[in-house]
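K.L.:
next comes the sequence, and after it the predicted model I'd like to discuss.
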Amino acid sequence: MTGETSAIEAHRSSLRAMLGEDLVLTGIEEIARYCRDWHGDVSSSAVAVVRPRSTADVVAAVKACRELGLSIVPQGGNTGLALGATPDAPEREVVITLERMNRIRTIDPDDFSAVVEAGCILSELKDAIAEKGMFFPLALGAQGSCRIGGNVSTNAGGINVLRYGMTRELVLGLEVVLADGSLFEGLSTLRKDNRGIDLKQLFIGAEGTLGIITAVSVKLSPYPDNVATALLGLASLDDAISLFRRARRDCCDLMSAFEFMPPLAFTLAREAMPDLPIPISGDYPAYVLMEISGSGLVDVDDLMGRFLEGVMTDGLVVDGTIASSQTQARNLWLIREGMNEGQAKRGSHMRSDVSVPLSRLAAFVAEAEEAIGKALPNCISVSYGHVGDGNVHLNVLPPNDMTGKARTDIIYAAKNALNEVVDRYNGSISAEHGIGRLKRPDFESRLPETHRKLLTAVKTAIDPNLLLNPGCQLNLSAIS
C-alpha cells in the first residue's frame, strides 16, 4: 500500500467513525456515479461520498472534513454542464451529496411560497406545488433529475426566464452551511426586506464555493391552467427577432417562452425519438416555439389565434401549427428536447451557453457560424436557444468518424472560435450553465482586475481555508 493510498484509507476510516457508516460511501463502484459528469465525458474519484439526511448532518460533515484537512465538493443531482460538481483531486476531496435531503417543509398558497430542502428533485417539487394549485416556473430539460439546491447554486435558467426570470428571481431565502460549520439561517419568505446587504445573493450562482445550500424558500405563482403553444416556420432568424418584438407588445407578460431552432432540429429530434410526430415542414430557415400562458379569466387561445392571424397576414410567419391538446403541446416541446438528445447520440461535441444583446442575436449567430465554418469546414453548427433573453446554445458536431484526440482538438478549436465572436459582441461565455471547472480558464482570462479582486476577497473572507469546491470558478493559487 502506497503512502497516498494509506492516507486515503485513514481518512475514510476517520469519516466513518466521525459520521457513521450510514452517511459515508467509500467503495469504488458505489461512489463512481458521483464522480463523473452528466454526459459521462469526465470521470474521477474521491476520498468518500457523504450522504447527509439533515442539516445537522451537513454541519457535522463539514466540521469533520475541516478537521481532517479535506476539501468538499457539494453536489445536487449532478446534472450540471460545467463540471462544477465533479471532483478533480481524488486524494483530498469529499463529495457531499444532498440527495437524501428531499423533504418539502411547507407549501403556503396564501403566502405564495414554499420551503424545501436542497435535495428535492425539481419535477417532483413542481408536481407537489401544482397539487396545491400553485406554480413554480423553473423548467429545465434535466428537471426529472436535477435538484433545487443545485439549481440555486448555479442560478439555473431554462425556458421560462423570459417571464419569470432566472432562479435568482425565484429565491426568497436560503439556509446555508458555511465552511466553518456554522449555519446561515435565512429562510425568510418576505418579499420586502431592506435590512442592509441581501446576503443570500452571495450563494446564488456561487456553485458551492461559498457554502452548502441545505434548504430554500421559493416564490410561487398562480398555476397557469390556460396554455397555448405554437410551432412557427419563418424565413430567417432576423424575422424571429422581429416576431419576438411584436409578441412582447401584443402578448405582453403572458408570453412565457420563445425559443428559436434551426431546421436541423427535426432531424436530430427524430434521431433520438424516431416516432416523434413533426407537424410542420422542415424546409424553413428558422423556427420558433412560442408559448403564452395565464390563469383565471384570461383566454390565451383567443390571444394566440389573433396574434398569429396578424403576423401571418403581414408575412412575418410563413407557416405554423397550434397545439390543440396537452399531448400535442408536449410533442412540440419534445422536438426541442429531442434535438439535445440527438446531438448527444452523435458523440462528444462542443456545447456552448453564451449570451449577447437581444438586438444583435441574429447577427451574432450568422457571424459565429461563419467563423466556425471557415475554421472547421467539416463540422456542423447547431444554433438554438432562448430569444427573449439573448441566450444562444451554439453547438458544434465533429464528423461522426472522428475520434480520440482529433475530436477533442476540434471541440477546443470550435470553442475558441466561438468565444472570439462572443467577445466582439460584448457577450457572456456562460448565460445559464455556470463556470464550474470547465469554463474556468476562459472565465479567468476575461476577468477585469477589479472584478477579480472582489471575487477573491469574497471567497477568502467566507472560506479562508479554501475548503469548499476548490478549483471551481476561480483558481485562487494562481490569482492570489
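P.N.:
Arrived safely, thanks for sending. Numbering: from 1, shown residues only.

K.L.:
rest of the way, CA atoms for contacts and neighbours
P.N.:
Fine.

K.L.:
name the residues that touch the host helix or strand of residue 410?
P.N.:
Using DSSP states H and E, residue 410 falls within helix 404-424. With contacts defined as C-alpha atoms under 8 Å, 6 or more residues apart in numbering, helix 404-424 is touched by 348-350, 352, 354-356, 364, 367-368, 371-372, 375-376, 396, 398, 428-429.

K.L.:
quick check, residue 288 in a helix?
P.N.:
No: in this structure, residue 288 is strand, not part of a helix, as judged by DSSP: H, G, I helix; E, B strand; the rest coil.

K.L.:
for the nearest residue to it once chain neighbours are set aside, what are its contacts?
P.N.:
Sequence neighbours aside, residue 260 is the residue nearest to residue 288 in space, at 4.5 Å (criterion: C-alpha to C-alpha, 6 or more residues apart in numbering). By C-alpha under 8 Å, 6+ apart, the residues touching residue 260 are 237, 240, 286, 287, 288, 289, 384, 385, 386, 387.

K.L.:
which SS state does residue 303 fall under?
P.N.:
Classified using three-state DSSP, residue 303 is helix.

K.L.:
for residue 205, give its distance to residue 347.
P.N.:
Note on residue 205: its distance to residue 347, by C-alpha to C-alpha, to the nearest Å, is 29 Å.

K.L.:
these two: which is more packed in?
P.N.:
Each of residue 205 and residue 347 has its neighbours counted (other C-alpha atoms under 10 Å); residue 205 has more, 22 against 17.

K.L.:
next up, a structure to set beside the first:
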Amino acid sequence: MATADTVARLRSTLGAGGVLTGADAGPFSHDWPHEIAWTPLCVARPADRDGVVEVLRIAREDRVPVVPVGGNTGLSGGTKGEGAIMLSLERMNRIRDIRHDARTMTVEAGVVLQTIREAAAAHDLVFPLTFGAQGSARIGGCLATNAGGSNVVRYGSARALCLGIEVVLASGEVLDLMSSVRKDNTGYDLRDLFIGSEGTLGVITAAVLRLFPRPETYATAMVAAPDLAAALTILNRLQSGTGGQVEAFEYMPRNYIEAWKAHRPETGEPFAQPYDVNLLVEIGASAGADADARLEDLLAAMMDEGLVLDATFARSEAQRRAMWARREAAGELTVLRPHVLLNDVSLPLENVAGFVARILPALREIDPGVDDFLMSHLGDGNVHYNIWPSRGDPALHERLRARMEDLVAEMGGSFSAEHGIGVSKLGAMARRKDQVALDVMRRIRAALDPDGLLNPGKTVPEA
C-alpha cells in the first residue's frame, strides 16, 4: 500500500535530492503532448544501479507500482504512472568508456541521446540513432522502446545498435548482459527480450552501444518527385548508385510544407514552385570530395527520365541544418490542431504509396470533415500517419483509428513501428496481435514480474 512511509523510506535511501514530490514532480506527471496526465506518488532519482535495486526493493515490499522514465518524450503514454513511483534514470548519466578501435561506447541509461552522439563525434565516430527529441530523450528509454528515427534505412533501429545491456529485474536481481562481442550464441538472446519491452520486464540501467565510422561528408538535398511510386524508384537507384550509403530518405507531403511555412514564414518553399511529394535525401560518404557530385549526377539522370521533378542541394552545413529543421519540426507541427490522433505505422515499401492514396478517402467515409497530417521515414516504410478529426468525439476517434488499422493490416503492415505500445495502443494490441504471441508475452511478464509492479497496464493487454 502506497503511503507517506514509502516516500520517507525512499528519501532515507536516496537522499533528499533523490526524491521529488508535489510540484517538483510536475514534469513527470504528463506525457510529452500533454494529452495524458496523472498524479504519481513520487519521483525516485537513484544515482547508480544499486539505488535502482533499492527502489525496487521498497516498491516490492510496499506493493507500489514502478514506472521507469527517461526523457519522457514518448508518444504512446508509456510512462503514465497514477499513484506510482516514477523511476527516473536522469542522474545515471555517465559515459563509462569509449573504445575507438572496438567501436563501442558503454553508457548509463540516463545519458541523453545527443550527448552520446556528440561524444562519438569527438572520437571521429558516429552513433547513428537520431530523431527530433534527441536533445531530451535518454538512451534507456530509446532502448526500452526500440526507438527508430531517420537513419534506420542504413543502420537499423536501437536494437541493432546495442551490443549489451544491464537490467535490474523486479526481484532486485541484476542481469549482466554487458557483452561487447558481436557474436554470442549462448542460449536465448535475453538482451533483445528487454529491448522494446517498455520497462515492463526490468529496468535497463546501462548499455554497450555500437559505433560506426563517421562519414567524411554528407550530401543532402531536397528532391521533388511526381508520386510516391517514383520516390521508391529514386530510393532504390540511390542505394544502388552509392553502394548503400543512403543515410536518410524522408517524405513530406504538400500540407506538411504548408504547415511549416505557416509556422515559420521566413523559411519559404524548398523549391521555386510547390510540389506534392517532397523528399529529404541524405548520403553519408567516406570519399568526401565526390559525394555531392555523385548525388547530383544520380538525380540529374533521374530528372532526365522524369523520376525527379526538381532538386535543391545543401551547399553548406547551415543549409543542411535548415533542411533538417523542417523535417524535425514534425512533433511541434502535429499538435498545432486539437484532437490529433497520433499514429506510427509501418508498411512494406511497395505498399506505402497505396496506403497513402487510400487512407484519407476511407476515413472520410466515417468523418467527412477529417483531415490528415503525415510524414514518413520512407526509406524504411515507416509512416507517421496522424489524424485530425472534425471534432473531439472519443467514439468517432476510435472508429477512425480502427479503420486505419484495418487498412494497415490489409496491406501487410504494423500498427506500431517505433513509438511503442504504452497505453495508447493497448486496444490495437488486443485486436491485431497474434493471440498466441500475446499469451507468450503474458507468461514471460508473469515469470519476470509476478507481482505486476513494473509499468503496469502498458504494452501487453490483459487476457
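P.N.:
Here it is on my side, so go on. Remember, it's a predicted structure, so these values are computed and weren't measured experimentally.

K.L.:
residue in structure 2 matching residue 380 of structure 1?
P.N.:
Residue correspondence to structure 2 (TM-score structural alignment): residue 380 of structure 1 is matched to residue 371.

K.L.:
nearest residue to its match other than its sequence neighbours?
P.N.:
Per C-alpha to C-alpha, 6+ apart, closest to residue 371 of structure 2 is residue 388, 5.1 Å.

K.L.:
need the contact list for that neighbour.
P.N.:
So residue 388 of structure 2 contacts 337, 338, 339, 340, 341, 370, 371, 372, 373 (C-alpha under 8 Å, 6+ apart).

K.L.:
reformat these as TSV; add distance to residue 297 of structure 2 and secondary structure.
P.N.:
Output for the contacts of residue 388 of structure 2, formatted as TSV (distance: C-alpha to C-alpha, whole Å; DSSP: H, G, I helix; E, B strand; the rest coil):
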residue	distance to residue 297 of structure 2	secondary structure
337	41	coil
338	44	coil
339	44	coil
340	41	coil
341	41	strand
370	41	coil
371	38	strand
372	35	strand
373	33	strand
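
K.L.:
separation between residue 72 of structure 1 and residue 436 of structure 1?
P.N.:
14 Å.

K.L.:
give me the more crowded residue out of the two.
P.N.:
residue 72 (29 against 25).

K.L.:
contacting residues around the more buried one?
P.N.:
62, 65, 93, 94, 95, 96, 467, 468, 469, 470.

K.L.:
ok, now with 10 Å
P.N.:
46, 49-50, 61-62, 65-66, 85, 87, 92-96, 179, 208-209, 212, 466-470 (C-alpha atoms under 10 Å, 6 or more residues apart in numbering).

K.L.:
which residue lines up with it in structure 2?
P.N.:
Aligning on TM-score structural alignment places residue 72 of structure 1 opposite residue 66 in structure 2.

K.L.:
what does residue 222 of structure 1 give?
P.N.:
Under the alignment (TM-score structural alignment), residue 222 of structure 1 maps onto residue 213 of structure 2.

K.L.:
mind telling me what element the counterpart of residue 335 of structure 1 in structure 2 is part of?
P.N.:
Aligning on TM-score structural alignment places residue 335 of structure 1 opposite residue 326 in structure 2. Assessed by DSSP H and E, residue 326 of structure 2 sits inside helix 317-328.

K.L.:
quick one: average offset of that helix versus structure 1, please.
P.N.:
Here the mean offset of helix 317-328 of structure 2 against structure 1 after fitting is 1.2 Å, by mean C-alpha distance after the TM-score superposition for structure 1.

K.L.:
residue 58 of structure 1 contacts residue 51, correct?
P.N.:
Yes: between residue 58 of structure 1 and residue 51 there is a contact under C-alpha atoms under 10 Å: 8.5 Å.

K.L.:
count of neighbours near residue 199 of structure 1?
P.N.:
The number of residues packed around residue 199 of structure 1, counting by other C-alpha under 10 Å, is 12.
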